[in-house]
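Fold the following.
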Amino acid sequence: MLFSYVDQCIRLLITQTLYCLSGLIPKQHKAVMGCYKNKFADNSKYLFLHWQRQQTITAIWISGDKALIKQLTQQGYLAYYRWSLMGVFHALTAKYYIYNSYIGDINQYFAKGAIKINLWHGSPLKQIEFDISNGPLHSVYHPSTWAQKLNAKALYHQQYVKPDFMLAASDTVKGLFRTGFKMTDEQFLCCGNPRTDYHRYYQINNHQTPFTNQEVKHVILYAPSWRDSSLTNDNNNIYAEAINFKALSTQLIDQNQILLLRLHPNEAHFAAELDQYPNIINITEWDDIYGIINKIDLLITDYSSIYIDALQYKCDIAFFPFDKAHYHSECRSEYSYVAKLPAAGPSVYNFAELQNMLKHMAVNAEPSLNVADSSRQAFCSPQTRQVLTNTFWQHSTNALDCLDELVKQGQHEAIKKPA
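The predicted model follows:
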């Protein structure tokens, strides 16, 4: 135990020393960008691609994946391994840090003095950051004992580094980010997200799909949320326990449907044993799904905010919260406002109900919780869907234009960082 405390003290000292010293380095008008899990994905990816097209600012991709760096370099992009000489140089001297989760997407030790723009990776349905009130992440943001406080400062340095700016597509989202990240209203850019705005901006619709050469009736995307409880217990594949994938595969074949399986990056190892069945395609390792989301007929999720992005597309939405009680008690609670939202689609709670919904979709071209229950409406009405869209996508300004304007302003004058 003593060794653990000493080790944490040493780590804290090194981290804070490096971070503070990095603030003494003069910054140049350029942006370093990165993504969680060393991927090339999400909001930062699409802003990076936009800036490559428009040459708005010199943008440099930083990652710990050498294979990815090689691939991006071969495509003509500026990209460097995180701990290479040039990777460290750009991380130390960039005026802008732009990331999807935390500054560690780029380099958590060298960001002081840079303007930090957190594009985040979802709209808050479940509690985030300093709003988290239960589960294994609670002690990270709300340590109570001196041991927990030392642990939080030593191991979770980047979680305590506040961004200077974030994007908010609605006042609802802004209010949640404001408390979750302890920010002020002045720190928000009221606009959409690069990952959805990019494809509209450039009208791109050429993503190769794994079902291009197949005549299928429906393409279904199953994209559940990450279970925080896997931090302490990742041995049981809860998806294999909740779904009989062999039986599901047989049903999909009979109904001429394809299911794309997209697990959270933190649970990618669970997907490896689930991609052996026909008509079930594992796309967990894809960078993201925004190139094909307009080809999806039905999105099935649970507590993930991916359904909020899907509101901007034509696909129908359904929910499969098979472990709702466990999730809310052992992972994270939802924000209170979620219970007051109108439903974006039906909810099913076990495999039999899931099968019935997909079967009814195949027969009637729309899902229903129970074929015999005509009183149940399959999806929300257009009016209800519009209410949800307005709740989360109130501000129509394109994120790419908004971020262009921010960095162009910074090219000619110092951007005043919010206090």
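
Every contact and neighbour count from this point should use C-alpha atoms.
Fine.

Next, count neighbours for the nearest residue to residue 27 once chain neighbours are set aside.
By the measure of Cα to Cα, 6 or more residues apart in numbering, the closest residue to residue 27 outside its immediate chain neighbours is residue 93, 4.5 Å from it. A count of neighbours around residue 93, defined by other Cα atoms under 10 Å, yields 23.

Same question for residue 337.
9.

Name the SS class of it, please.
Three-state assignment for residue 337 (DSSP: H, G, I helix; E, B strand; the rest coil): helix.

Leaving out chain neighbours, which residue sits closest to the residue nearest to the spatial centre of the chain?
Centroid-nearest residue in the chain: residue 121, 3.1 Å away (criterion: Cα atoms, centre = their mean). In space, and not counting its chain neighbours, residue 121 is closest to residue 100: 5.6 Å by Cα to Cα, 6+ apart.

Would you mind measuring from that neighbour to residue 410?
21 Å (Cα to Cα, to the nearest Å).

higher neighbour count, these two?
Higher neighbour count among residue 100 and residue 410: residue 100, with 23 against 16, using other Cα under 10 Å.

isn't the more buried one right next to residue 36, touching?
Yes. Applying Cα atoms under 8 Å, one finds residue 100 in contact with residue 36, separated by 6.7 Å.

Pretty sure residue 302 sits against residue 323.
No. With contact defined as Cα under 8 Å, residue 302 does not reach residue 323; the gap is 9.3 Å.

The two: which is more packed in?
residue 302 (23 against 14).

And the strands in this protein?
Along the chain, the segments classed as strands by DSSP state E run 28-33, 59-63, 79-81, 94-99, 115-118, 165-168, 188-190, 218-222, 257-261, 280-282, 298-301, 316-319.

The ones you listed into TSV, with extra columns for mean neighbour count and distance to residue 415?
Converted to TSV, the strands of the chain look like this (neighbours: other Cα atoms under 10 Å; distance: least, Cα to Cα, whole Å):
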stretch	mean neighbour count	distance to residue 415
strand 28-33	22	12
strand 59-63	26	18
strand 79-81	24	26
strand 94-99	26	10
strand 115-118	22	9
strand 165-168	24	11
strand 188-190	20	14
strand 218-222	21	42
strand 257-261	22	43
strand 280-282	21	44
strand 298-301	23	40
strand 316-319	24	41
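
so who does residue 24 touch?
Contacts for residue 24 (Cα atoms under 8 Å, 6 or more residues apart in numbering) come out as residue 113.

Can you get me a residue count around residue 58?
Residues near residue 58, counting by other Cα under 10 Å: 15.

what about the longest helix in this protein?
Using DSSP state H to define each element, the chain has its longest helix at helix 2-22.

Please give the structure of this sequence too, so both can be compared:
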Amino acid sequence: MKFKNIIDIAYSGGIFMASKISNNKENIWLFGAQGGNNYSDNAKYFFEWMLENHKEEECYWVTKDKDTYRQLSSRNIPVLYFYDLKSIKLIAQAKYIICTHSHIGNDVYKFVSQTKTLITLWHGIPLKKMGKLPKKRYRDRIGMKSQPDLFLVTSSNDAELFSDLYEIDRDKFFVGNYPRVNDLISKAEDKKTILYAPTFRDRMSQDYYDEHVFPTIEELHTLNETLIKFDYHFFIKMHPYVQADFPNLNEFSNIELVSAFDDVQDYLAQANVLITDYSSIYFDYLNLDREIIFFIPDYNWYSQASNRGLLYEYEDVTPGVKVTSWQEVENRLITIFNDDIISDFSVHRKKTLNFFYTERQLDNNALFYKCKELL
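This next block holds a predicted model:
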């Protein structure tokens, strides 16, 4: 067990014990994401919305990363550093714990007591198969949360899926819209940009990406010339889990590799076209009804059950052209740039959107008042 994980358990245990002797303050909300390591996702957007719209509530972001703590502090954003002893009392007194990557509270701290109200906003609609995670029933016996009080999903279909996967009671689910999607819709603008956002491939090395996924230098030169001609910029955002380096882009004026840890929502809001593969990122982008290119050079390998496997028939839920080479990517982009598209993809996008989002009219206010009902 890594030393950092031991410290995390020790601090979480201390907070759990402190919460046993502390009275909950019903206006204190704590937010966290990705195990406490990043400022991101639905928790981030709900947190920022709360700061703007419900100043009567006392809201804090909780992080275990010093750089994140310093950055948020410099912007005067209310933030607590988890490994600061002075934070223990405040965390122990909080009534609301808001997470995105954990249904038992790990984004804020590991051992959330049953006296708290635990909200899981989750981090995306699943496209790939997920492993079943049995309920940790021992947590109930010792006064810890083993499931959230509310789990946000965008459809009843996902409610059934997560209920089965994580053994969460069906009545814990709330069908609404993701806070990050509400933010995306409100900030959408046309910037003549393209976003390429591939997902990660489990256990695949640099050689695999070079051979099957990444473009060659020659292909990048051709693509860059096309982008210059039509005055477009091409952004590449790798998944943080990818263990491979994209080709060097120093000589390409209109192609840029951005940090894997940047907030992808900012790039989505500006992009006229999204290029992706098996990433669920396109579910967010569907809300903008813009062109999507599915670049799937290794579909036969990726879709095998022995790898990740997919929850749905891929063609049924991916409303966009499918390509398997970078030449095809460029050809499709030229068609889009010339406004020569003749297809029913817009109809398909709306049909897919309606399947995965059944309560799009619900905004952050609906989520907030649902949380307050849980008191």
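
Could I get the TM-score for this pair?
For this chain pair, the superposition-based TM-score is 0.81 by TM-score structural alignment, normalised by the length of the second structure; 351 aligned residues with a Cα RMSD of 3.3 Å.

Give me the aligned partner of the residue nearest to the centre of the first structure over in the second structure.
Using TM-score structural alignment, the partner of residue 121 of the first structure in the second structure is residue 123.

Residue 115 of the second structure and residue 350 of the second structure, how far apart?
Taking Cα to Cα, one finds residue 115 of the second structure at 42 Å from residue 350 of the second structure.

Which residue numbers in the first structure does stretch 284-297 of the second structure align to?
Going by TM-score structural alignment, stretch 284-297 of the second structure sits over residues 309-322 in the first structure.

Could I get the buried residue list for that stretch?
Neighbour counts over stretch 309-322 of the first structure (16 or more other Cα atoms under 10 Å) mark 309-312, 315-322 as buried.

just curious, which of those is nearest to residue 142 of the first structure?
residue 321 (27.4 Å; Cα to Cα).

pretty sure the match of residue 121 of the first structure contacts residue 99?
No. Applying Cα under 8 Å, one finds residue 123 of the second structure not in contact with residue 99, separated by 9.1 Å.

re the thing from before, pretty sure the residue nearest to the centre of the first structure contacts residue 41?
No. Using Cα under 8 Å, residue 121 of the first structure is not in contact with residue 41; the gap is 9.9 Å.

What segments of the stretch 51-200 of the second structure are helices?
Remark: helices assigned in the stretch 51-200 of the second structure by DSSP state H, counting those that start in this stretch are 66-74, 88-93, 138-141, 156-166, 179-187.

swap that for the stretch 251-375 of the second structure, sorry
Using DSSP H, counting those that start in this stretch, helices in the stretch 251-375 of the second structure cover 264-270, 281-285, 299-302, 314-317, 326-337, 345-356, 364-373.

right, and these - which one's nearest residue 27 of the second structure?
helix 364-373 (9.8 Å).

distance from that closest one to the first structure after superposition?
With mean Cα distance after the TM-score superposition for the first structure, helix 364-373 of the second structure departs from the first structure by a mean of 2.2 Å once superposed.

Just the buried residues of that helix, please?
364, 367, 371.

again, but for stretch 257-265 of the second structure
For stretch 257-265 of the second structure, by 16+ other Cα under 10 Å, it's 257, 264-265.

now stretch 223-236 of the first structure
223-230.

any idea which of the buried residues of helix 364-373 of the second structure is closest to residue 230 of the second structure?
Closest to residue 230 of the second structure, out of all of the buried residues of helix 364-373 of the second structure and judged by Cα to Cα, is residue 364, at 38.2 Å.

picking up where we left off before, most packed of the helices of the stretch 51-200 of the second structure?
Greatest average neighbour count among those goes to helix 88-93 (a mean of 21), per mean count of other Cα atoms under 10 Å.

how many neighbours does the residue nearest to residue 191 of the second structure when sequence neighbours are not counted have?
Excluding its sequence neighbours, the residue lying closest to residue 191 of the second structure (Cα to Cα, 6+ apart) is residue 270, at 5.2 Å. Using other Cα under 10 Å, residue 270 of the second structure has 18 neighbouring residues.

Wait, the residue nearest to residue 27 of the first structure touches residue 25, no?
Yes. Residue 93 of the first structure is within contact range of residue 25, at 6.5 Å (criterion: Cα under 8 Å).

Nearest residue to the equivalent of residue 196 of the second structure over in the first structure in space, ignoring adjacent ones along the chain?
Mapped onto the first structure by TM-score structural alignment, residue 196 of the second structure lines up with residue 222. Excluding its sequence neighbours, the residue lying closest to residue 222 of the first structure (Cα to Cα, 6+ apart) is residue 300, at 4.8 Å.

okay if I get the helices of the stretch 251-375 of the second structure as a markdown table plus distance to residue 69 of the second structure?
Output for those, formatted as a markdown table (distance: least, Cα to Cα, whole Å):
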| stretch | distance to residue 69 of the second structure |
| --- | --- |
| helix 264-270 | 20 |
| helix 281-285 | 27 |
| helix 299-302 | 37 |
| helix 314-317 | 39 |
| helix 326-337 | 40 |
| helix 345-356 | 35 |
| helix 364-373 | 25 |
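
These: which one's closest to residue 178 of the second structure?
helix 364-373 (8.1 Å).

Now do the closest one: everything it contacts.
46, 49, 119, 150, 176-177, 179, 182.

Check stretch 104-116 of the first structure too.
Contacts of stretch 104-116 of the first structure (Cα under 8 Å, 6+ apart): 15-16, 18-20, 22-24, 27, 32-38, 62-63, 82, 91-92, 94-99, 102-103, 157-158, 162-165, 417.

quick one on the thing from earlier: identify the farthest-apart pair in the buried residues of stretch 223-236 of the first structure.
Using Cα to Cα for every pair in these, the one that comes out farthest apart is 223 and 229, at 17.5 Å.
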